[in-house]
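**Q** The sequence isn't on hand, but the structure is:
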């Protein structure tokens, strides 16, 4: 980076910080920065531009998002903004805690009025080979909490239990009726606006996602898993949010059961990631204060790796290969797919604000308009 570029970046950050200070102090009450869509990403592995991309960098470079804004109280410390599209992007940091704190800081930031903004989480994830393939993109109708549970050590699981996990308010894995979803223990399942999710899916379902020799080689190993052997595509399926990075066929069976249990048979486990539950909890609480609209939230996950090994390979071997031997096997195609699919929706919303500012797509017109 040149000295002039460095000075320019510092100047932009200083200007943003001064604006924030003035607004917070009440010295000069600036008009809110208009935001039509918030793109939520979870990490960046280097710089925001010019190196190996993380989730955030792809949006910065390709949308593009040229303006830097300070993001106080967040992991990344900087957000990016497009004054032309009125799109804001944030890198929250990995894990539900980073996500919840970053989203709360953003919503409470006096520079923004987010009451009509759409939130689009676009990130990579593990994918169930019984559902889809690496490199594929999945819009989530539901988010299920995979981190809150009673757990029994594997060596002590009763013989008639399918696994060692029970609901916090229950004593067996299949307690019936299902304990209340909203309780002192936390929120276990969130159903996103079906009309909006369906609209986003229909808008992108025909996109041709990149397929590479590497992806073909990965999925060829999953003999006996017909969905895993298909080329990448855009799908609909639920996401399980858990801070624990789990792996293996037994854990995959638990995830499929857990999603089915908390959705009472309506859901289909598709992807596994960390942050959704933190985002949904934060946005739901802020919606109670009227600061955001919970019907304007979308979750898009793309498969960077399978969550269980192919036949003939152990879970430990898969974990080693995915975490210490060059990273997730489908990482770069998944990062690219998150932008390719997500940007279609983001651009549609931003460029047709006269249509979507007051009316959530897929929903009937409000009475009296």
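**A** Yep, that arrived. Owing to the predicted nature of the structure, the values given are computational and were not obtained by experimental measurement.
**Q** make it CA atoms for all contacts and neighbour counts henceforth
**A** Fine.
**Q** On the three-state scheme, the residue nearest to residue 198 when sequence neighbours are not counted is what?
**A** The shortest distance from residue 198 to any residue other than its chain neighbours is 7.5 Å, reached at residue 362 (CA to CA, 6 or more residues apart in numbering). What DSSP: H, G, I helix; E, B strand; the rest coil gives for residue 362 is coil.
**Q** Please apply the same query to residue 8.
**A** Reduced to three states by three-state DSSP, residue 8 is helix.
**Q** Below is an additional structure, to be compared with the one above:
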């Protein structure tokens, strides 16, 4: 026997009340979820004076073995709250002086994706920002040594072009040909006036060294390889490939000369890609690239390239800890000067 409409009515009212309460709960949760977004939307964007981009950190940002970011973090952001950015590999940190920084990730795709996400995030105002792209790298023993710190005059893409096997070429000839029409994507001449400022402010920075690195340098006959570390300038070569050996090092120098750049002093992975991202949004007149050498890009004359890549215990270059310290020592001189003299720098690189 079916119930009468009068008997059904309390059940229907109760069900409607439960649905109403559920809808209110869902709406309340949605509003609460939007609160941080709405709060951020009403906040004024952070005016960035200097942005420091590192590529990796080994562990934590402080208190353990330092990678590329830790010394920067300990100097500028120990009390800063992390700012999560969708699309970036790690949070951004900013201090009250307008110095911001982040780990961007290793490799061209990884780092440039993070940089693009950060640049487009409305939490930040990059309209007057200066950039320091910071990290470790390799160096050819003919022109550099372990713990050197090199400001880039040019940043070049090592990969964008045509390559073929050496045995398919005239013996000893280059096996690289640039792809026409991609000039703006693969070579970046950094602002000479800004690079001059960087050298003026940091050339006399005392650099750390180690006995391990000192012993390792003596394995090489080159005068540049055997000397103490220094601050200098030169071309940075960006490639996703960790190229090693005298043949590929020679080819990197060939590419540098082919593009009209200075001698290549640094082999790294990210600079050209990050420079391109910054160029498309704000231009590269305020970009600096700073790298410290933690390895030679080839073995000494008494070892093969594979022996150089897979050394025996105790035969590594050493000097990593000292080099990451040197990078921050050198770079912070420029960061601090720009911030302390912001009125002179905010509208562009001042004349010397």
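**A** Cool, got the structure. This is a predicted model, so every value here is computed, not measured.
**Q** hmm, back to that, spit out the contact partners of the residue nearest to residue 198 of the first structure.
**A** By CA atoms under 8 Å, 6 or more residues apart in numbering, the residues touching residue 362 of the first structure are 195-196, 198-199.
**Q** Walking through the stretch 101-250 of the second structure, point out its strands one by one.
**A** With DSSP state E, counting those that start in this stretch as the criterion, the stretch 101-250 of the second structure has strands at 124-125, 130-139, 149-157, 161-163, 176-178, 187-189, 231-238.
**Q** To what extent does the longest one diverge from the first structure after superposition?
**A** Superposing on the first structure and averaging over aligned pairs (mean CA distance after the TM-score superposition for the first structure), strand 130-139 of the second structure comes out at 0.7 Å.
**Q** Likewise for the third one?
**A** Once superposed with the first structure, the aligned residues differ from strand 149-157 of the second structure by a mean of 0.6 Å; criterion: mean CA distance after the TM-score superposition for the first structure.
**Q** in the first structure, what residues pair with that strand?
**A** Counting by TM-score structural alignment, strand 149-157 of the second structure pairs with residues 137-145 of the first structure.
**Q** Give me the buried positions along the matching stretch.
**A** Neighbour-count burial for stretch 137-145 of the first structure flags 137-145 (criterion: 16 or more other CA atoms under 10 Å).
**Q** ok, now stretch 51-68 of the second structure?
**A** Neighbour-count burial for stretch 51-68 of the second structure, counted by 16+ other CA under 10 Å, picks out 51-57, 61-62, 66-68.
**Q** again with stretch 282-302 of the first structure
**A** Going by neighbour count (16+ other CA under 10 Å), the buried part of stretch 282-302 of the first structure is 282-284, 286-287, 291-302.
**Q** Also stretch 234-241 of the first structure?
**A** So, applying 16+ other CA under 10 Å, buried residues of stretch 234-241 of the first structure: 234-241.
**Q** How about stretch 220-227 of the second structure?
**A** Applying a neighbour-count criterion of 16+ other CA under 10 Å, one finds 220, 222, 224-226 buried in stretch 220-227 of the second structure.
**Q** In helices, which of those residues appear?
**A** Using DSSP state H, the members of these that fall in helices are 224-226.
**Q** Compile the residues you listed into TSV and extend it with columns for distance to residue 300 of the second structure.
**A** TSV is the format used below for those (distance: CA to CA, whole Å):
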residue	distance to residue 300 of the second structure
224	13
225	10
226	12
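**Q** where's residue 39 of the first structure relative to residue 83 of the first structure, distance?
**A** Residue 39 of the first structure sits 14 Å away from residue 83 of the first structure, going by CA to CA, to the nearest Å.
**Q** ok, now residue 182 of the first structure?
**A** 39 Å.
**Q** more neighbours, the two?
**A** residue 83 (14 against 11; other CA atoms under 10 Å).
**Q** quick one: contacts for the closest residue to the more buried one other than its chain neighbours?
**A** With CA to CA, 6+ apart as the criterion, residue 83 of the first structure has its nearest non-adjacent residue at 7.7 Å, and that residue is residue 67. Contacts of residue 67 of the first structure were listed using CA under 8 Å, 6+ apart, and they are 12, 80-83.
**Q** The first structure: helices as residue ranges?
**A** 3-25, 55-62, 96-108, 194-204, 213-220, 249-262, 276-288, 315-324, 331-351, 353-356.
**Q** The shortest one: average distance to aligned residues in the second structure?
**A** Relative to the matching residues in the second structure, helix 353-356 of the first structure has an average distance of 1.4 Å after the fit, by mean CA distance after the TM-score superposition for the first structure.
**Q** which parts of that helix are buried?
**A** Here helix 353-356 of the first structure shows residue 356 as buried, counting by 16+ other CA under 10 Å.
**Q** circling back to that earlier point, any idea what the residue nearest to residue 83 of the first structure aligns with in the second structure?
**A** Using TM-score structural alignment, the partner of residue 67 of the first structure in the second structure is residue 80.
**Q** now residue 18 of the second structure: how far from residue 223 of the second structure?
**A** Distance, residue 18 of the second structure to residue 223 of the second structure, using CA to CA: 83 Å.
**Q** I meant to write residue 19 of the second structure there.
**A** Per CA to CA, residue 19 of the second structure is found 81 Å from residue 223 of the second structure.
**Q** coming back round to it: what's the closest of the contacts of residue 67 of the first structure to residue 165 of the first structure?
**A** Closest approach between these and residue 165 of the first structure, by CA to CA: residue 80, at 40.4 Å.
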